[in-house]
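Chemist: I would like to see how this sequence folds:
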Amino acid sequence: MPRASTGPELLIRRELHRRGLRFRVNHKPLPGRPDVAFTRVRLAVFIDGCFWHMCPEHGTLPKNNAEWWLAKLRRNVERDAEKDDKLAALGWSAHHFWEHEDPLAVADTIEARWRELKDPA
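Modeler: Okay, the predicted model is just below:
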């Protein structure tokens, strides 16, 4: 199923590219298809939507069919943990950010982690 990039993903990717970082988008070979994957340093980045991943600050639950939605959203969170475990087993580092976070701050964090992995002390 094709997926469209969200606004926050585009802003973060644009900023990372502006900084000279190169990456793969929705990298299919990896569990969970990271939004951004730095293959050389094995860094997987996910930009999680507040609704779909139950953000503690902005996540809401629909009033209609609330029980069904709660089960679905909880399963999404469980699946996130499972894909992180699979990535770790493959030697990858997974990092999650919320869609509401400042794109520049997210890019700063990603770049710092990328540099740590690229040039370990």
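Chemist: Please make it C-alpha for all contacts and neighbour counts, starting now.
Modeler: Fine.
Chemist: where exactly do the helices run in this structure?
Modeler: 7-18, 66-89, 103-118 (DSSP state H).
Chemist: For Leu70, see how far away the residue of the chain most remote from its centre is.
Modeler: Here the chain reaches farthest from its C-alpha mean at Asn64, the gap being 28.1 Å by CA atoms, centre = their mean. Counting by CA to CA, to the nearest Å, the gap from Asn64 to Leu70 is 11 Å.
Chemist: burial of Val106, as a residue count?
Modeler: 19 (other CA atoms under 10 Å).
Chemist: Apologies, that question was intended for Ser5.
Modeler: Using other CA under 10 Å as the criterion, the residues surrounding Ser5 number 11.
Chemist: How about His96?
Modeler: Neighbour tally, His96, other CA under 10 Å: 16.
Chemist: Second chain to compare with the first, below:
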Amino acid sequence: MPADTVTPATRSRMMAAVKGKNTKPELIVRSALHRRGFRFRMHRKDLPGKPDLVFTGRSAVIFVHGCFWHGHDCHLFRWPKSREDFWRDKIAKNIERDRRQYHTLAETGWRIGVVWECALKGKTRLPFDSVADQCAMWLKSDIKILEVRGDEARATV
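Modeler: Alright, predicted model coming up:
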């Protein structure tokens, strides 16, 4: 069986169509926080990484990351079987760029939150209110870092 079931041209079109902002997970998080009374700016180009959500008055940013594109160590991430060198290089660069952007944001006084896609979908997803509540509690706190990821214990259930 071939590694890919579509032609290279079709795969290229499919990958090019993947959005970088206003993704479904991002819209879900934005909507939940807005309903909880939080106001924010989106994709500020003057900040490293163009955070998905920027809470200026709280000196906080939230990134909603796709597990594949950012190389998350969860069940949603799998190395592609074709063009392995290309994908390993690309994802490694994405991870390194994320680290640099987080470092720059932290140095300039920003608090950084990351909501991983696996917290919102798949076999390890958390109850949605739990994700929104974790973000809301973090935003109201002085805690510097937030990471919301899927619950690996749920995978065995």
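Chemist: Tell me how they score on TM after superposing.
Modeler: Overlay of the two chains. TM-score (TM-score structural alignment, normalised by the length of structure 1): 0.89; 116 aligned residues with a CA RMSD of 1.5 Å.
Chemist: on that earlier part again, among the helices of structure 1, which comes closest to Arg33 of structure 1?
Modeler: helix 66-89 (9.1 Å; CA to CA).
Chemist: what does the residue farthest from the centre of structure 1 align to in structure 2?
Modeler: When structure 2 is aligned by TM-score structural alignment, Asn64 of structure 1 is paired with Ser82.
Chemist: Also Arg22 of structure 1?
Modeler: Per TM-score structural alignment, the equivalent position to Arg22 of structure 1 in structure 2 is Arg39.
Chemist: Identify the residues contacting that match.
Modeler: Shown in contact with Arg39 of structure 2 (CA atoms under 8 Å, 6 or more residues apart in numbering): Leu33, Phe55.
Chemist: Please apply the same query to Lys86 of structure 1.
Modeler: Taking CA under 8 Å, 6+ apart, we find Lys86 of structure 1 in contact with Pro31.
Chemist: Kindly recompute the last result at 10 Å.
Modeler: Shown in contact with Lys86 of structure 1 (CA atoms under 10 Å, 6 or more residues apart in numbering): Leu30, Pro31, Gly32, Asp80, Trp92, Ala94.
Chemist: Quick check: the counterpart of it in structure 2 vs Gly66 of structure 2, distance?
Modeler: Alignment note: Lys86 of structure 1 maps to Thr104 in structure 2; criterion TM-score structural alignment. According to CA to CA, Thr104 of structure 2 stands 21 Å off from Gly66 of structure 2.
Chemist: for the spatially most central residue of structure 1, what are its contacts?
Modeler: By CA atoms, centre = their mean, structure 1 has its centre lying nearest to Phe46, at 0.6 Å. For Phe46 of structure 1, the contact set (CA under 10 Å, 6+ apart) comprises 9, 26, 32-37, 80, 94-99.
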